[in-house]
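*Asks:* predicted model follows, preceded by the sequence.
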Amino acid sequence: MLKAAANKKSKEDADFASLKNIIKTRLGFNCEYYKDSHFRRRIDVRLRATGSENFGEYIQVLKQDQNEQDILLETLTVNVTNFFRNSEVYDIIEKEVLPAVIKSKGIGMNKSIKIWSAGCSIGVEAYSIAMLFHHILGNRIGRYNISITGTDIDKASLQHARNGIYSEVEMKDVRPDFMQRYFVKEGNQYHIKDELKKMTRFKPHDMISGPKMGGFDIIFCRNVTIYFEKELQEKLYMKFYEGLNKDGFFVMGKTETLLGPSKDLFRSYNAKERIYAK
């Protein structure tokens, strides 16, 4: 009985490894750096949905059904998200962080400010930041060249972000005056106004293996690295540190913690809200 159980476990582990390889080669999604527990939870959703008893059966479904490949990729990358999620973080961003960045640029015309929303999903974080810049600067907005770059590996999410069309669910934490000022409502949908779209751009980028990005005044990477193994988290935090300008800010998720060399390099700006300064 013990031998049978061991053989079953060995077969399951081998099938899981094969499945991860198929996801990497066919879907272009590198699973190796992510925690197995996270992947197993997401994949289990599709096993149940397709009636697969185990990873081996699901592999056959995945090989034969292109539609299932698309659904799996969406399942692996989907994030629950909305504008101004964790409002207390955005309070500090609005009242302290953005004013500090603006002040650092001095007085004059065409001052450049660069922001990176890493793992941007459907773009709500990038647009939330754009709204705050507009709100703070008012008619002074034209004096600054503000560029907010949102990156993700999920092409469908990036297209959603570019379209800038959102449902009531994503709008639940948007202030009424912001809703009026920065959106056009059509039926049950809310369309981002062009003045915010002009400040943002969305592009595919794998923060793990993609080219280095730099020159940023603030980098946001919230609720993304919790899915990564510790060693990778350490590397990413160093990438973000190196990607910031002097005195730039790094904003991470409330459940995430700095690890490795970055822990000593970053200065804690607001520990409770996980905001750090270079």
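*Replies:* Received it, and whenever you're ready, just let me know what you need. Residues are numbered from 1 along each chain as shown.
*Asks:* only C-alpha atoms from now on, for both contacts and neighbour counts.
*Replies:* Fine.
*Asks:* tell me the SS of the nearest residue to residue 81 once chain neighbours are set aside?
*Replies:* Nearest non-adjacent residue to residue 81, counting by Cα to Cα, 6 or more residues apart in numbering: residue 170, 6.8 Å away. Residue 170 falls in the helix class when you classify it by DSSP: H, G, I helix; E, B strand; the rest coil.
*Asks:* so who does residue 170 touch?
*Replies:* Shown in contact with residue 170 (Cα atoms under 8 Å, 6 or more residues apart in numbering): 81-83, 124.
*Asks:* drop anything exposed from the residues you listed.
*Replies:* 81-83, 124 (16 or more other Cα atoms under 10 Å).
*Asks:* could you dump those to TSV with secondary structure and distance to residue 229?
*Replies:* Putting the buried ones among the contacts of residue 170 into TSV (DSSP: H, G, I helix; E, B strand; the rest coil; distance: Cα to Cα, whole Å) gives the following:
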residue	secondary structure	distance to residue 229
81	coil	22
82	coil	26
83	coil	28
124	helix	26
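*Asks:* take the one below as the second:
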Amino acid sequence: MTDAECLELLRWAAPRLGLRYEGFRRVRGQVCKRVGRRMKELGVPGLAAYLERLEADPAERALLDALCRVTISRFYRDHGVFEALREPLLPRVLEAARARGERVLRVWSAGCASGEEPYTVAVLFRLGLWPRFPDFGLEVVATDADGALLERARRGCYQRATLRELPSEWVDTAFTPQGGELCLRPEFREGLDFRREDLRQRMPEGLFHLVLCRNVAFTYFAPPVQHEVLARLLERLAPGGLLAIGAHESLPEDSMGLTRAAGALPLFHRADTGI
């Protein structure tokens, strides 16, 4: 598939799948290689024939939607975000929760891919926060639309390269070597619940002190879908709760009363329940 054909495909697909064409600028080659392989599997003679197939076949459109998912994940990605969560943001959230009689920190990792983000939260909580808040437990709901990625996440084993931004002493404490990989020790898997859910269709119920929705909705979803997703995310933020988005993302123009919680970092809280 040529680059011109790739652009044509993405322009066709974006409005039909609720996606934002501009979000694929840096990753379109990766997506279109997948689509090219799919076209070879089908034996279609070219892009025009594949577009005809997509128009006529809802199942093929659903498969194209899956092929458009982009996964780039590692532990402690955008480390400044996690450093700010470690101190001062989450300690403030925990103090406020304690004052309300709560004893569980609830976190939602939306678009968790193969698990690096929710496990980062688990390691940060146990090694960075729990010594100061030993009366708290942790619950992490981690959702993604890709079942294969979730299976990798449940396995909890990774190449050392994906851990390079995690503090080295945390790597030594939280992981154990197994067959050339590093695997999470059992205590760092406690409280994690991996679920197959597509943000555009379903979200977990309940309130969360921290929602991480990074490099998914506000990069790849069309603006109307972004607004809908943001509204539903905010319904799930506990009082004083935090929303984290990707480092290169921005919220929709109507950000529904959110203000930045840590300078220029992509961390937000409600203006009326600030921490």
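*Replies:* Arrived safely. Just so it is clear, the model here is predicted, and its values are computed rather than measured.
*Asks:* what's the TM-score here?
*Replies:* TM-score of the superposed chains, computed with TM-score structural alignment, normalised by the length of structure 2, equals 0.78; 251 aligned residues with a Cα RMSD of 3.4 Å.
*Asks:* which of the contacts of residue 170 of structure 1 sits closest to residue 231 of structure 1?
*Replies:* Taking Cα to Cα as the measure, residue 231 of structure 1 sits nearest to residue 81 out of the contacts of residue 170 of structure 1, at 26.2 Å.
*Asks:* where exactly do the helices run in the stretch 51-200 of structure 1?
*Replies:* 55-64, 66-77, 87-92, 98-104, 124-137, 155-163, 168-171, 176-182, 194-197 (DSSP state H, counting those that start in this stretch).
*Asks:* how close does the spatially closest residue to residue 53 of structure 2 that is not a sequence neighbour sit to residue 132 of structure 2?
*Replies:* Of all residues not flanking residue 53 of structure 2 in the chain, residue 60 sits nearest, at 7.4 Å (Cα to Cα, 6+ apart). In this view, residue 60 of structure 2 and residue 132 of structure 2 are 51 Å apart by Cα to Cα, to the nearest Å.
*Asks:* what's the closest of the helices of the stretch 51-200 of structure 1 to residue 22 of structure 1?
*Replies:* Residue 22 of structure 1 lies closest, by Cα to Cα, to one member of these: helix 55-64, at 8.2 Å.
*Asks:* and the closest one, which residues are buried?
*Replies:* Neighbour-count burial for helix 55-64 of structure 1 [16+ other Cα under 10 Å]: 55-56, 58-59, 61-62.
*Asks:* distance to residue 217 of structure 1 added to these, as a markdown table?
*Replies:* Formatted as a markdown table, the buried residues of helix 55-64 of structure 1 follow (distance: Cα to Cα, whole Å):
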| residue | distance to residue 217 of structure 1 |
| --- | --- |
| 55 | 44 |
| 56 | 47 |
| 58 | 45 |
| 59 | 44 |
| 61 | 46 |
| 62 | 42 |
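*Asks:* enumerate every residue touching the residue sitting nearest the centre point of structure 2.
*Replies:* The C-alpha lying nearest the average C-alpha coordinate of structure 2 belongs to residue 111 (Cα atoms, centre = their mean; 3.2 Å). Counting by Cα under 8 Å, 6+ apart, residue 111 of structure 2 makes contact with 142-145, 199, 213-214, 216.
*Asks:* again with residue 268 of structure 2
*Replies:* Neighbours of residue 268 of structure 2 in contact, by Cα under 8 Å, 6+ apart: 242-244, 258-262.
*Asks:* what of residue 88 of structure 1?
*Replies:* Residue 88 of structure 1 neighbours (Cα under 8 Å, 6+ apart): residue 273.
*Asks:* just the strands in the stretch 151-275 of structure 2 please.
*Replies:* Along the stretch 151-275 of structure 2, the stretches classed as strands by DSSP state E, counting those that start in this stretch are 157-158, 175-178, 181-184, 192-196, 208-212, 237-244, 258-260, 267-270.
*Asks:* quick one: map the residue nearest to the centre of structure 2 onto structure 1.
*Replies:* Taking TM-score structural alignment for the superposition, residue 111 of structure 2 sits opposite residue 119 in structure 1.
*Asks:* kindly report the same for residue 255 of structure 2.
*Replies:* Using TM-score structural alignment as the criterion, residue 255 of structure 2 maps onto residue 262 of structure 1.
*Asks:* ok, now how distant is the closest residue to that match other than its chain neighbours from residue 266 of structure 1?
*Replies:* Leaving aside its chain neighbours, residue 262 of structure 1 sits nearest to residue 238 (5.6 Å; criterion: Cα to Cα, 6+ apart). To residue 266 of structure 1, residue 238 of structure 1 is 10 Å away according to Cα to Cα.
*Asks:* tell me how far the equivalent of residue 166 of structure 1 over in structure 2 lies from residue 108 of structure 2.
*Replies:* Taking TM-score structural alignment for the superposition, residue 166 of structure 1 sits opposite residue 158 in structure 2. Going from residue 158 of structure 2 to residue 108 of structure 2 by Cα to Cα gives 21 Å.
*Asks:* neighbour count: those two, which is higher?
*Replies:* Remark: of residue 158 of structure 2 and residue 108, residue 108 carries more neighbours, 28 against 23, as counted by other Cα atoms under 10 Å.
*Asks:* neighbours around residue 40 of structure 1, how many?
*Replies:* 14.
*Asks:* what secondary structure does it sit in?
*Replies:* Reduced to three states by three-state DSSP, residue 40 of structure 1 is helix.
*Asks:* for it, give me its contacts.
*Replies:* Taking Cα under 8 Å, 6+ apart as the test, residue 40 of structure 1 contacts no residue whatsoever.
*Asks:* how far away is residue 227 of structure 2 from residue 200 of structure 2?
*Replies:* With distances taken as Cα to Cα, residue 227 of structure 2 is found 11 Å from residue 200 of structure 2.
*Asks:* who's more crowded, those two?
*Replies:* residue 227 (20 against 15).
*Asks:* matching the more buried one against structure 1, which residue comes up?
*Replies:* Checking TM-score structural alignment: residue 227 of structure 2 goes with residue 234.
*Asks:* likewise for residue 200 of structure 2?
*Replies:* So, by TM-score structural alignment, residue 200 of structure 2 is matched to residue 208.
*Asks:* please apply the same query to residue 128 of structure 2.
*Replies:* With TM-score structural alignment as the criterion, residue 128 of structure 2 matches residue 136.
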